[in-house]
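[1] coordinates only, no sequence provided:
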């Protein structure tokens, strides 16, 4: 177990009078913080059924290395401790407890997956440890009244599914919708959000087939959905099952109007394994730029990303959107820690996360600004529909 040396800085009333502003300059540290270091913890799937998303953790580690090479944040280096949870909720809980109790991290950051974050959320809120910018979109991660120490990052699953429902009602109002969804809180929340968005026309969903994250294939579910006569398909899945589904649909000669969960809309992790030709026409809710899209090749905001990627991730695949996502997630945490100044208690870290004002993350689509408050933990809310053209995502 690592122990932090803490110093109590005591300034007498007389000394304070001689040093105006001393109280303001006083450093306040919580666990995991010293004059030279901020410990940040993470568990993520480097193995198991969601291992493709390990790229997110690797990109975040590379970004923090870049930050440290430039002197850190307010003079403190980020000690990023990212460990494998195998996409297993029990393992995630075990690893989270170790990071908090033994490593004494200041906060937990960027954990992947609705079920894992749901499993660790009670413990982290009880311990009053910030659970920040998690890679999961449940509405439950934007509920400061119930879970004040937990904050998501991407658009919520409910917002995303409502968005698809509105698009279908406007453009395919007589569709027969089939849904392939992961049988956990993640998939069920997307399904519920879709039906909520369809409102009185929720009966358009004529087939809904679930799968377990550990299932070897989703072939039988897709055969059932096709057999129900569906001409629209929602892929409420992670990358592995999305790629399987796109390939299977091609094998079946079935080309429904397909919408893909935005967290799986990676050309490298999903569409390339599925087959780029088989993925043409698939839609998703876009909120980030695509680093492979020619329209952003000379984008001034992304120039630092390309420079960072070339130097710090030379062996990574630029077509994997998780690299840009990791860069963007980590930048958001950097901004929060910058705002903290020398008050790096867990309470102030959470306070600053809930006090982002018109902050522009360069990876987001133009027009998207981040605003949070103590009563609004929704970090990103701006979405635009995108369609894959065989090479890149384009606005639909």
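    Thanks, I have the structure now. Note that the structure is a prediction, hence the values are computed from the model and not measured.
[2] C-alpha from now on. contacts and neighbour counts both.
    OK.
[3] which residues touch the longest helix belonging to the chain?
    Criterion DSSP state H: the longest helix present in the chain is helix 321-340. Residues from elsewhere that reach helix 321-340 (C-alpha atoms under 8 Å, 6 or more residues apart in numbering): 53, 55-60, 63-64, 73-74, 110, 132-133, 153, 265-269, 290-291, 305, 344, 348-349, 352-353, 356, 361-363.
[4] I'd like the next helix or strand past that helix.
    Sequence order places strand 343-344 as the next helix or strand after helix 321-340, per DSSP states H and E.
[5] take a look at this one as well, against the first:
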């Protein structure tokens, strides 16, 4: 426990659906009377519960989305949201700048999800376009899509040498396999959620050299946080197939929640938790780059490192980039 208290986690499945997210949040707040919300998954599901956070005053720690809208302090309920991840806009901009540093003549394509996730990533693409005087070819897809022949064909027709994929797991796997079947061989890149090791397992050789932007030290790296993660997985007999990005994400973000509760002290209440988190200064979790929150800044992390699939394994190929 923390300061003599045990943490009890109550979970609700919103199915990545904003309407169900509202229902689940109301149940947790009104019926279960939870102390805080933690790790709510998905940009749109989190955006949908902002009015509940504003009305209840219940903090949301580490929403499970890389969208920088989570730390936009002008939005409803912003006081109660503490974000841990570099935004999709920053990730997209960093990837575009990285591509151009390797090949100034690159023709870049971007496959994005037609929702809040994609909207935030498009902001980064627009900033990079203006900064570099280029035009990125953009192809949208609906959440849950399984056929990417149209988008991949359009990238090939457009002469894209480099393609960024703003998806999760299925999308990069399908796009890269579709391109392989077409004998189309651009360099592929992905935003944070595509970093899961299942991408390498499912894509096979079609995914070789796939580069992703990642907001933390890799779970299999030798840094203190990942080492602790590996030790806890071994101690608790966690199957190998579960040890990927999303399992690790729960561990990494829980460190932030626990640190906030520790610093709030024994006389715990929500205002004390908010105050404790807002006073984190260059805190080294061993997992993220140093985290700083303040009353006017709940962004936490604003840098990423690049990982590349090499022989089916993800390898760090950069330092922290911002």
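    Ah, there it is. Predicted model, so just to flag it, every value in this text is computed and none were measured.
[6] could I get the TM-score for this pair?
    For these two chains in superposition, a TM-score of 0.91 is obtained (TM-score structural alignment, normalised by the length of the second structure); 315 aligned residues with a C-alpha RMSD of 1.9 Å.
[7] one step back: so which bit of the second structure is the longest helix of the first structure matched to?
    Mapped onto the second structure using TM-score structural alignment, helix 321-340 of the first structure covers residues 245-264.
[8] mean per-residue distance, that stretch versus the first structure.
    Aligned to the first structure and superposed, stretch 245-264 of the second structure gives a mean residue distance of 1.1 Å (mean C-alpha distance after the TM-score superposition for the first structure).
[9] quick one: buried residues of that stretch?
    Of all the residues in stretch 245-264 of the second structure, those buried under the rule 16 or more other C-alpha atoms under 10 Å are 245, 248-249, 251-257, 259-264.
[10] what is the neighbour count of residue 102 of the first structure?
    Per other C-alpha atoms under 10 Å, the neighbour tally for residue 102 of the first structure reads 12.
[11] map it onto the second structure.
    Using TM-score structural alignment, the partner of residue 102 of the first structure in the second structure is residue 31.
[12] so what's its match up against?
    Applying C-alpha under 8 Å, 6+ apart, we find residue 31 of the second structure in contact with no residue.
[13] nearest residue to residue 42 of the first structure other than its sequence neighbours?
    residue 82 (4.6 Å; C-alpha to C-alpha, 6 or more residues apart in numbering).
[14] where does that neighbour sit: helix, strand or coil?
    Secondary structure for residue 82 of the first structure, judged by DSSP: H, G, I helix; E, B strand; the rest coil, is strand.
[15] from what I see, it and residue 57 are in contact.
    Yes: counting by C-alpha atoms under 8 Å, residue 82 of the first structure does reach residue 57; the two are 7.0 Å apart.
[16] how close does the closest residue to residue 243 of the first structure other than its chain neighbours get to residue 245 of the first structure?
    Leaving aside its chain neighbours, residue 243 of the first structure sits nearest to residue 274 (4.4 Å; criterion: C-alpha to C-alpha, 6+ apart). Going from residue 274 of the first structure to residue 245 of the first structure by C-alpha to C-alpha, to the nearest Å gives 8 Å.
[17] please apply the same query to residue 193 of the first structure.
    21 Å.
[18] cool, residue 210 of the first structure as well?
    Separation of residue 210 of the first structure from residue 245 of the first structure (C-alpha to C-alpha): 13 Å.
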